[in-house]
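[1] Okay, sequence plus prediction incoming.
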Amino acid sequence: MAQTPVTPGYEVDDDPARIDVDTAYAFLSTEAYWGRWRTREDFAEQVRTAWRVVGAFDSDGKLVGFARAVSDGLAIAYLADVYVDDAHRGHGLGVALVHKMIEDGPGREFRWMLHTSDAHGLYEKFGFGSTTAMERPAGPSRRPIS
């Protein structure tokens, strides 16, 4: 899949030193339906220990999009926390973030997984689809083992 170009003035980079944890946390803790349960410290630890992180940056170098992955580094990876700030959508950044993470990184041949409730179209472009996978939910909503 050829990478969709981003609008001039934006950049996508996988340098972890460029990730502004406070900016990403501000979005994920208030705007993302999947990320509101974490504390800032939880999120900072997730970024610190991520296998890879990718950021989208505006012309001033401000973080306007983000993605992270966890992996065993050999065969399997999980894509998480993908977002583009509302004010910067429509510039190809979502596709560029996922492309940089999956197609341009060391995990190109891995089995990738993710969860989404609303972005199926984006991920289908990268070959994600329904599988026969099973999942054990997290937290107190899980039924007791009998």
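    Now that the structure is in, tell me what you want to look at.

[2] Going by C-alpha atoms from here, please, whenever you check contacts or count neighbours.
    Fine.

[3] end to end, how far does stretch 72-81 reach?
    18 Å (Cα to Cα, to the nearest Å).

[4] could you pull out the strands for this protein?
    11-13, 52-57, 63-71, 76-84, 111-113 (DSSP state E).

[5] Next, format those strands as CSV and append mean neighbour count and distance to Gly105.
    Formatted as CSV, the strands of the chain follow (neighbours: other Cα atoms under 10 Å; distance: least, Cα to Cα, whole Å):
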stretch, mean neighbour count, distance to Gly105
strand 11-13, 19, 11
strand 52-57, 25, 9
strand 63-71, 23, 11
strand 76-84, 20, 12
strand 111-113, 16, 12
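
[6] Quick one, which of the ones you listed gets closest to Thr23.
    Among these, the nearest to Thr23 by Cα to Cα is strand 63-71 (6.8 Å).

[7] returning to what we had before: need the strands of the chain in CSV (columns: distance to Asp42).
    Shown next, in CSV, are the strands of the chain (distance: least, Cα to Cα, whole Å):
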stretch, distance to Asp42
strand 11-13, 23
strand 52-57, 16
strand 63-71, 14
strand 76-84, 13
strand 111-113, 21
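
[8] next up, a second structure to put side by side with the first:
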Amino acid sequence: MSWLRHGFEINTDKSKLDRESILRMLRATYWASEVPPEDLWTSIVNSRAYGMYSPDGEQAGFARLVTDTTRFAWLSDVYVLPVHRGRGLGKWLVDTVLADPAIEKVRRIMLNTRDAQVLYERIGFTTLQGEEAAATMQLLR
């Protein structure tokens, strides 16, 4: 799948992904800085990946979904290179991921963020509350 806007492209073709650029950006994040590069790349290969490319073909951003494409998805590793920020590209990237026909049946999409709640709330995400939050569990290994 491919989407175009103002010369930028979002594409799900994993062969177009710039491995080194993506790993460099993810290693600089609070959520993936301690994950070995090979593990990061394996997580990308085994997910629905969305590469964002600038008009000159540079890897300008990235996002991925861990999903069964039917009931559940986890949005992860969303970023736009600093040089391209401030143009609404991050919102476009997330909107595009959420509108992807490949996940149209998915009813629950979750994510975890420490610093982008406002962006995701504007898109429609909410923080788990009450019984739903209390019923959500994790196993750290």
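    Received, thanks. The model shown is predicted, which means the values in this text are computed figures rather than measured ones.

[9] Quick TM-score on the pair, please.
    Laid over one another, the chains give 0.85 as their TM-score (TM-score structural alignment, normalised by the length of structure 2), with 132 aligned residues with a Cα RMSD of 1.7 Å.

[10] ok, back up a step: and the strands of structure 1: which comes nearest Ala24 of structure 1?
    Nearest to Ala24 of structure 1, of all the strands of structure 1, is strand 63-71, at 6.9 Å by Cα to Cα.

[11] Can you tell me, leaving aside adjacent residues, what's nearest to the counterpart of Pro55 of structure 2 in structure 1?
    In structure 1, the residue matched to Pro55 of structure 2 (TM-score structural alignment) is Ser59. Once flanking residues are discounted, Ser59 of structure 1 sits nearest to Gly9: 4.8 Å by Cα to Cα, 6 or more residues apart in numbering.

[12] that older thread, quick check: which of the strands of structure 1 is nearest to Met134 of structure 1?
    When the strands of structure 1 are compared by Cα to Cα, strand 111-113 sits nearest Met134 of structure 1, at 11.8 Å.

[13] same for the closest one, what does it pack against?
    In terms of contacts (3 or more Cα pairs under 8 Å, 6 or more residues apart in numbering; DSSP states H and E), strand 111-113 of structure 1 is packed against strand 76-84.

[14] Skipping adjacent residues, who's closest to the equivalent of Met110 of structure 2 over in structure 1 in space?
    Residue pairing (TM-score structural alignment): Met110 of structure 2 is matched to Met113 of structure 1. Ranked by Cα to Cα, 6+ apart and with sequence neighbours excluded, the top spatial neighbour of Met113 of structure 1 is Tyr78, at 4.8 Å.

[15] Ok, Asp58 of structure 1 next?
    Nearest residue to Asp58 of structure 1, sequence neighbours excluded (Cα to Cα, 6+ apart): Tyr10, at 4.6 Å.

[16] you'd agree the one you found is up against Ser59?
    Yes: using Cα atoms under 8 Å, Tyr10 of structure 1 makes contact with Ser59 at a distance of 5.7 Å.

[17] If you count surrounding residues, which of the two has more?
    Tyr10 (20 against 10; other Cα atoms under 10 Å).

[18] ok, the residue nearest to Asp58 of structure 1 - contacts?
    56-59 (Cα atoms under 8 Å, 6 or more residues apart in numbering).

[19] same question, Ala44 of structure 1
    Counting by Cα under 8 Å, 6+ apart, Ala44 of structure 1 touches Val21.

[20] And it? What does it align with in structure 2?
    Per TM-score structural alignment, Ala44 of structure 1 is aligned with Trp41.

[21] Appreciated, that's everything.
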